[in-house]
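Q: Model the structure of this input:
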Amino acid sequence: MNEEFLVTSRADMERRGWNQLDFVYINGDAYVDHPGFAAAVIGRVLESRGYRVGIISQPDWHSAEPFKALGRPRLGALITAGNLDSMLNEKTAAKKFRSTDNYSPGGIAGKRPERATIVYANRMREAYKDVPIIIGGIEASLRRFAHYDYWSDKVRHSILLDSKADILSYGMGEHSVVEIADALAEGKNVAEMYHIRGICYVTSRPPISEKTVLCPSYEEVKADKKAFARAFKIQYEEQDPFYGRTIIQPSENRYVVQTPPALPLTTEEMDAVYELPFTRRWHPDYDDCGGVPALHEVQFSLTSHRGCFGHCHFCAITSHQGPIVQNRSHESLIREAVHMTHLPGFKGYIHDVGGPTANFRHPACKKQLTAGVCKDRHCIGSEICPNLDTSHDDYLKLLQEIRHIPRVKKVFVRSGLRYDYLLADHNKKFVEELCRYHVSGQLKVAPEHVVKHVTDLMGKADVHAFLTFKKWFDEANRKLGKKQYLVPYFMSSHPGCTLADAIILAEFLRDMHMQPEQVQDFIPTPGSLSTAMYYTGMNPLTGEKVYVARRPEEKQMQRALMQYKNPANYDIVYKALCIAGRRDLIGYGSHCLIPPRRPGKARMEKTAGRAGNRRPGNPGRKGRTLQDRQRHGFR
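A: The predicted structure follows:
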């Protein structure tokens, strides 16, 4: 049975008659053979090209011995921390350890080290000194330049330097990893691969030319936040496969070099990747501990596309998957859906058909396919580009075709809907069909905030778009006689959001009779524009100053205000209202957020009032679960 999976043991190698592997793949997650998991995708892609690949998942990193479990690889070692940054996977916004890990067997936390890419690479180097090491995945991709690390609160080197890897493959990786493998198979050394798109390398002789751009050095960005902002702006604006230049960042006496991004996959290439022989199961080694929780949500889901032109500033998907949407054909998706209906455990429900954003099924405009994305404007966000192709016809037809497949009872849309894009299409028919066939009682949407200067800094539409979509959604459900609800996601403490702004959001929730069960405090993850704002206190794209809530107490206040009805939050909400000078919201009136304190708490009230006098609010200053739906590819 294990021959259906990629090799994970010497016994698997013996059954196949293999004495040596071409590549050993060190994986920070449990091995799940499904296209939503990085190691499976890259492993299957290399296997389809004739390479022998073995996976070592979550090795004990306390010595090099577990890294030798499959022997010395003939060509190289591939290393990824997993589908998420290992620090984000381990710790919360409050820097506390998470109690579970959905990417580990049984959901048990602690199966991978902090900064897993660095640790794994160093252990592999210890195991086999001269084996080429290629790092990739979301952790490596988003830490490829000097970057701000929230958990240590400092600027760190490029992960290439700390890991001492030979090559970093950034982005989704199918193109670059195959080119690297072919070059190694031809006997080429690393220096002969510097032309490959989608990689980073370290050199003492940078390729200076009119096709390269030099950004501020590690030493500069560490010492000067304005230099950090300049470096980020250069990196942000050059991440386009059509016009992006090679980026060079000095670091001490060396240079980190990023080649231009890999070209987007064609529809035919996308179809080929997702129709590789995935078992869509976790490895049987995990059966006794209950499997891998992360599989449950995606096991019977379809990835229809990748890439996102949404430009949410706190999200790393655009940096990793790219802003140009790459889609699969209807025929490929239907074949996968039909195959899915015959799998054990399928009960007639396809949980999702989508990608980073469900209704972004095609590139934002035709120009992107030949000239790339616009450098000086976004497709959507606080404003919508007049050239944006907003048609939902293809996505609607796809959903119709899949729901008519025999044995399919229901097809849901759960991967997030960009409602401002839908409104731009003026397509109430799509909303009605969505409500009739593709909502399971609740539809998740992400307005994130309601104050305009905050949503502008987030790269999101303002609250009026959410209210208009809610009206359309409610009208459609009344017409259909259905009781279905929107579940909006909001974020606290995003750069630009003051305590006064957080109170405005709480008042909005009060007026809309909304009580969010889950709220997200902004986490500054490497690679995002919002993280650059958080660290520098400015918008790198404009140079404008941005208010940042840094104190743990203020972050706690902003978060608690979104759940002001929770009795456990009473004291912190009370203090927040006093500090902000909003005692008018304390009382029994319909406009009040919380009731007054009981007499026995009067002393605490007095203390909170004095605290407010010492640190007055300043409403005039301007100021995601895990944040990335990071799916697929070499992460």
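Q: C-alpha from now on. contacts and neighbour counts both.
A: Noted.
Q: Tell me how many other residues crowd Cys200.
A: For Cys200, the number of neighbouring residues by other Cα atoms under 10 Å comes to 27.
Q: ok but it is inside a strand, no?
A: Yes - assessed with DSSP: H, G, I helix; E, B strand; the rest coil, Cys200 lies in a strand.
Q: With adjacent residues omitted, what lies nearest to it?
A: Gln258 (4.3 Å; Cα to Cα, 6 or more residues apart in numbering).
Q: and that neighbour, how many residues sit next to it?
A: Counted with other Cα under 10 Å, Gln258 comes out at 27.
Q: And it, how close does it get to Val439?
A: To Val439, Gln258 is 42 Å away according to Cα to Cα, to the nearest Å.
Q: Next up, the contacts around the residue nearest to Ala185 when sequence neighbours are not counted.
A: Using Cα to Cα, 6+ apart and skipping the chain neighbours, the partner closest in space to Ala185 is Leu75 (6.7 Å). For Leu75, the contact set (Cα atoms under 8 Å, 6 or more residues apart in numbering) comprises 22-23, 131-132, 181, 184-185.
Q: Quick check: which helices or strands does the longest helix belonging to the chain pack against?
A: The longest helix of the chain (DSSP state H) is helix 463-480. Packing contacts for helix 463-480, counted by 3 or more Cα pairs under 8 Å, 6 or more residues apart in numbering; DSSP states H and E, involve helix 419-424, helix 428-437.
Q: this one next, for a side-by-side:
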Amino acid sequence: MSRDEMAARGWDELDVLFVSGDAYVDHPSFGVALLARLLEAEGYRVGIVAQPDRRDPAALQVMGRPRLFAAVSAGAMDSMVNHYTAAKKIRRDDAYTPGGKAGARPNRAVIAYTAAVKGAFKGLPVLIGGIEASLRRLAHYDYWDDAVRRSVLVDSKADLLLYGMAETALLEVARRAAAGEALREMNNIRGTAWMTAQAPENCLQLPAFADVAADTAAFGEAFRLAERENNPYAARPLVQFHGPRAVVVNPPALPLGEAELDRLYALPFQKRPHPSYREPIPAFEQIRFSITSHRGCFGGCAFCAITSHQGKLIQSRSEQSVLDEIDRLTNDPEFRGTITDVGGPTANMYGLACGNESAKTACRRSGCLYPQPCKHLVTKDSRAVRLLKKIRQHRQVKHTFVASGVRYDLLERQPDYFEDLLVHHVGGLLKVAPESTSEQVTQVMRKPGPQAFIDFLEQFRRRSRELGLRQAVIPYLIASHPGCTLSDMVDAALFLQQHQLRVEQVQDFTPTPGTLATCMYYTGRDPLTGAPVHVPRSEREKKLQKALLLWHLPESRPLVEEALKGCGRESAGRSLLGGASGRGARRRPRK
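A: Got it, this is the predicted structure:
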């Protein structure tokens, strides 16, 4: 990160300069750190400029001009999501910044940092990546502008865009750049997007930017077409014109094999923030003693961006790789015997896969669980059970928790994992995400219906009682999701009351780029079925929906009364409001 550190390694120049919107934490959970370590392992000299002042060229020039290119990322979050709440109010903190201070990165950081790099190093090739670039690779609806924006590749004027996890794409870009090839000429690398004046042959052409910006039907059609090209084994290149030039999105990178994934986690990460920082970094403290066992998610939830970024195919590490990382983790002088999490986007998908190779390579589904689990999906829990058992047997590990969240609708197929989870790995509270308890809304969300949650809840409580354990479920629910009406939310409040559940926090739906739910929010229709979808848009309706999920709080009562009257459900108030007053509002949830 400095000239002194370069000198200590005997470097007179860098090969690649990373510019990141996050502070530099040398941990594999931070994308820039992982990619930088991977390039280093291949012999490249790499530097990281973290959260620079984009208005000061000297902030980017601290290590000189890199020989090959600069790589720009907004960080682990889209910068607009990082900066603003669902109500478009400025957030007061940033978990990826020392001291948790807000404002260390600019709005639309990929665009801002790319411009800053081009100003600091005239003529230097720049590639962009990370989740902000990944999910904005095509024309997309932007909630904060309330308009359709162009591909971030167009707006940033970068030479190349890498989407997804990017390891294989970045290595090929570096190899070809070192051989003298220009980034703008690299048009055949998986997991990349590039620009051209003429659409290549054998591509799927999407409605142009001008059309999707002016017509919601064209926007929905562009989403529907692109959604079908998510399988790296079957996808075609996508083309979308932006004026006279087109953005070409090559097929996704092929998933990493077990040995490739193991290699990444064996790189010499220091597992701590850069020593120049003097204040703690909240995001690091949260994941410091956690283990990532796999990547990808085949859930296909409408509001989630994981499939668009990590892919739906599960890529799992070997048991030995995980155990080796735990050995290194236990040598940390501050380790006190507790591993805070073992999992990934969904904890109980470790070791799962498609059981039909030919079906996998031809599949066009966005997920494997909705509306019913795919018949080819292998859900055996033996690998996950064996891994957790070996971790529990580690001499220096006292407690191992699963905090990533689980798909409760899979647990009926994973009885041994469910048993081990309850007996050994729940720290009193188990987080699950039904997101809604309405049959109609869960269909829009591409989530299991309420009966699956009821079955899970009953089994969880019954088995916890049998084991003599005081454990509770913490449900995560979304307010104001497309398809959700005030009446649906009244039903959700009654469901919570009936099943003796209380939620302490409610997530307001935020339309993030690239997701199915965001397409519904913008167009008012499900692009895959054409069906109209109710969209809560007014701040008042959003506030009322949130209050209904927090019906048990006395301060919610006036809003609950207003919501009940607004949807003609006053009769439900006798049950609901009776339970939201007096001492009953202070009871703890059922164990």
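Q: How about residues contacting the longest helix of structure 1?
A: Applying Cα under 8 Å, 6+ apart, the contact partners of helix 463-480 of structure 1 are 419-420, 423, 428, 431-432, 435-436, 447, 449-452, 483-486.
Q: so how far does that helix sit from its counterpart in structure 2?
A: Its aligned residues in structure 2 lie a mean 1.2 Å from helix 463-480 of structure 1 after superposition (mean Cα distance after the TM-score superposition for structure 1).
Q: ok, now how distant is Phe298 of structure 2 from Asn348 of structure 2?
A: 11 Å.
Q: scratch that, Ala283 of structure 2 is what I was asking about
A: 23 Å.
Q: Of the two, which one has the most company?
A: Asn348 (27 against 20).
Q: Please name the nearest non-neighbouring residue to the more buried one.
A: That would be Val406: by Cα to Cα, 6+ apart, it lies 5.7 Å from Asn348 of structure 2.
Q: Then Ala41 of structure 2?
A: Counting by Cα to Cα, 6+ apart, Ala41 of structure 2 lies nearest to Leu267, which is 7.6 Å off, once chain neighbours are set aside.
Q: still on that earlier bit, burial check on the aligned residue in structure 1 for the residue nearest to Asn348 of structure 2, number of neighbours?
A: Counting by TM-score structural alignment, Val406 of structure 2 lines up with Leu417 in structure 1. Leu417 of structure 1 has 20 neighbouring residues, counting by other Cα under 10 Å.
Q: Now do stretch 339-358 of structure 1: which range of structure 2 does it align onto?
A: Under TM-score structural alignment, the match for stretch 339-358 of structure 1 is residues 328-347.
Q: Can you list the buried residues in the matching stretch?
A: Of all the residues in stretch 328-347 of structure 2, those buried under the rule 16 or more other Cα atoms under 10 Å are 329-330, 337, 339-347.
Q: and what of stretch 197-215 of structure 1?
A: 197-202, 206-207, 212-215.
Q: So which residues make contact with that stretch?
A: So stretch 197-215 of structure 1 is in contact with 144, 160-161, 166-171, 173, 176, 194, 230-231, 234-235, 245-250, 253-263, going by Cα under 8 Å, 6+ apart.
Q: That one spans what distance, first to last residue?
A: End-to-end for stretch 197-215 of structure 1, by Cα to Cα: 19 Å.
Q: Helix or strand: which one has Val173 of structure 2?
A: Val173 of structure 2 belongs to helix 167-178 when assigned by DSSP states H and E.
Q: Measure the mean distance from that helix to structure 1 post-superposition.
A: Looks like 0.4 Å for helix 167-178 of structure 2 (mean Cα distance after the TM-score superposition for structure 1).
Q: on that earlier part again, surely the residue nearest to Asn348 of structure 2 meets His425?
A: No - using Cα atoms under 8 Å, Val406 of structure 2 makes no contact with His425, being 11.9 Å away.
Q: Report the contact partners of the residue nearest to Cys200 of structure 1.
A: 198-201, 246-248 are the contacts of Gln258 of structure 1 under Cα under 8 Å, 6+ apart.
Q: show me what contacts the match of Val406 of structure 2?
A: Counting by Cα under 8 Å, 6+ apart, Leu417 of structure 1 has contacts 357-359, 444-445.
Q: from these, which single one is nearest Leu541 of structure 1?
A: Taking Cα to Cα as the measure, Leu541 of structure 1 sits nearest to Thr357 out of the contacts of Leu417 of structure 1, at 24.1 Å.
Q: do you know how far the closest residue to that closest one other than its chain neighbours is from Ile118 of structure 1?
A: Closest residue in space to Thr357 of structure 1, ignoring its immediate chain neighbours: Gly416 at 5.4 Å, by Cα to Cα, 6+ apart. As judged by Cα to Cα, Gly416 of structure 1 and Ile118 of structure 1 stand 33 Å apart.
Q: which of those two has more neighbours?
A: Ile118 (24 against 18).
Q: Which position in structure 2 pairs with that one?
A: Counting by TM-score structural alignment, Ile118 of structure 1 corresponds to Ile111 in structure 2.
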